[in-house]
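1. pasted the sequence and its predicted model underneath.
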Amino acid sequence: MTLGQKIKELRESSGMFQRQLAAILEIGDGYLSKVENDQKAIKREHLKTISETFNFSFEELEALWIATKIYDIVKNEKEGLNALKAAEEQIKHKTINND
């Protein structure tokens, strides 16, 4: 699931209209529509507001936000998937050695 899909799911499950959430985030409802359709990025600072508004894990939202940034970097790379696997191994190695 993408961050945009998660935001839309949270908003719809609470019965909130796009314009209402857009007003809370102080962005345009057209911009929010593009965020929910994965055409635009939302600012990191908006994650806290979304988390509080829907009583949803900030950490999960942040992980999806980071995943979107990573995807944007590797999506057109022939070796993108291999790069992701290599990065995962580097993170595991660093975590093991720092514990």
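-> Okay, I see it.
2. CA only for contacts and neighbour counts going forward, please
-> OK.
3. in the chain, which residue is closest to the centre?
-> By CA atoms, centre = their mean, the chain has its centre lying nearest to W65, at 2.6 Å.
4. list the buried residues of stretch 16-26.
-> Judged by neighbour count using 16 or more other CA atoms under 10 Å, the buried positions of stretch 16-26 are 18-19, 21-22, 25.
5. same question, stretch 59-69
-> Using 16+ other CA under 10 Å as the test for burial, stretch 59-69 gives 61-62, 64-65, 68.
6. one more structure, for comparison:
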Amino acid sequence: MKTLGETLKCAREEKEMILRKVAAEVDIDQSLISKFEKNERKPTMEQLVRLAKFYALSESDLIINWYSEKIADKLKYTESTSEILKVAEEKIKYYKTQANEK
């Protein structure tokens, strides 16, 4: 399983591009892209979408990876992570039904 940063770095290397060129194309600072690739920072959703389009990667897959890493980071030292995720999924379903009733 690749991290988001590894996925972005592999995509850049497959295009045989240097960071500076990617930065100019997607209008994101070169040092930020470097930090994304090293998993030192997470891109914003807007930056993620720009990178997905530029690299011709699945936007949906990148977004799933982005959210899953945020959740994993928050829960990595927590007991009962499976139970927490199960309850969170139930709450999401509940919130969606409540929103649909309005």
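-> Looks like it arrived, so ask away. Given the structure is predicted, the values throughout are model-derived calculations rather than measurements.
7. TM between them?
-> For this chain pair, the superposition-based TM-score is 0.76 by TM-score structural alignment, normalised by the length of the first structure; 94 aligned residues with a CA RMSD of 2.3 Å.
8. just to revisit the earlier point, would JSON lines of the buried residues of stretch 16-26 of the first structure with secondary structure and distance to I7 of the first structure be doable?
-> Shown next, in JSON lines, are those (DSSP: H, G, I helix; E, B strand; the rest coil; distance: CA to CA, whole Å):
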{"residue": "Q18", "secondary structure": "helix", "distance to I7 of the first structure": "10"}
{"residue": "R19", "secondary structure": "helix", "distance to I7 of the first structure": "13"}
{"residue": "L21", "secondary structure": "helix", "distance to I7 of the first structure": "10"}
{"residue": "A22", "secondary structure": "helix", "distance to I7 of the first structure": "11"}
{"residue": "L25", "secondary structure": "helix", "distance to I7 of the first structure": "12"}
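9. returning to that earlier point: got a list of what the residue nearest to the centre of the first structure touches?
-> Counting by CA atoms under 8 Å, 6 or more residues apart in numbering, W65 of the first structure touches 3, 44.
10. once aligned to the second structure, how far is the helix or strand harbouring it on average?
-> Here W65 of the first structure sits within helix 58-74, counting by DSSP states H and E. After superposition onto the second structure, the mean distance of helix 58-74 of the first structure to its aligned counterpart is 1.1 Å, using mean CA distance after the TM-score superposition for the first structure.
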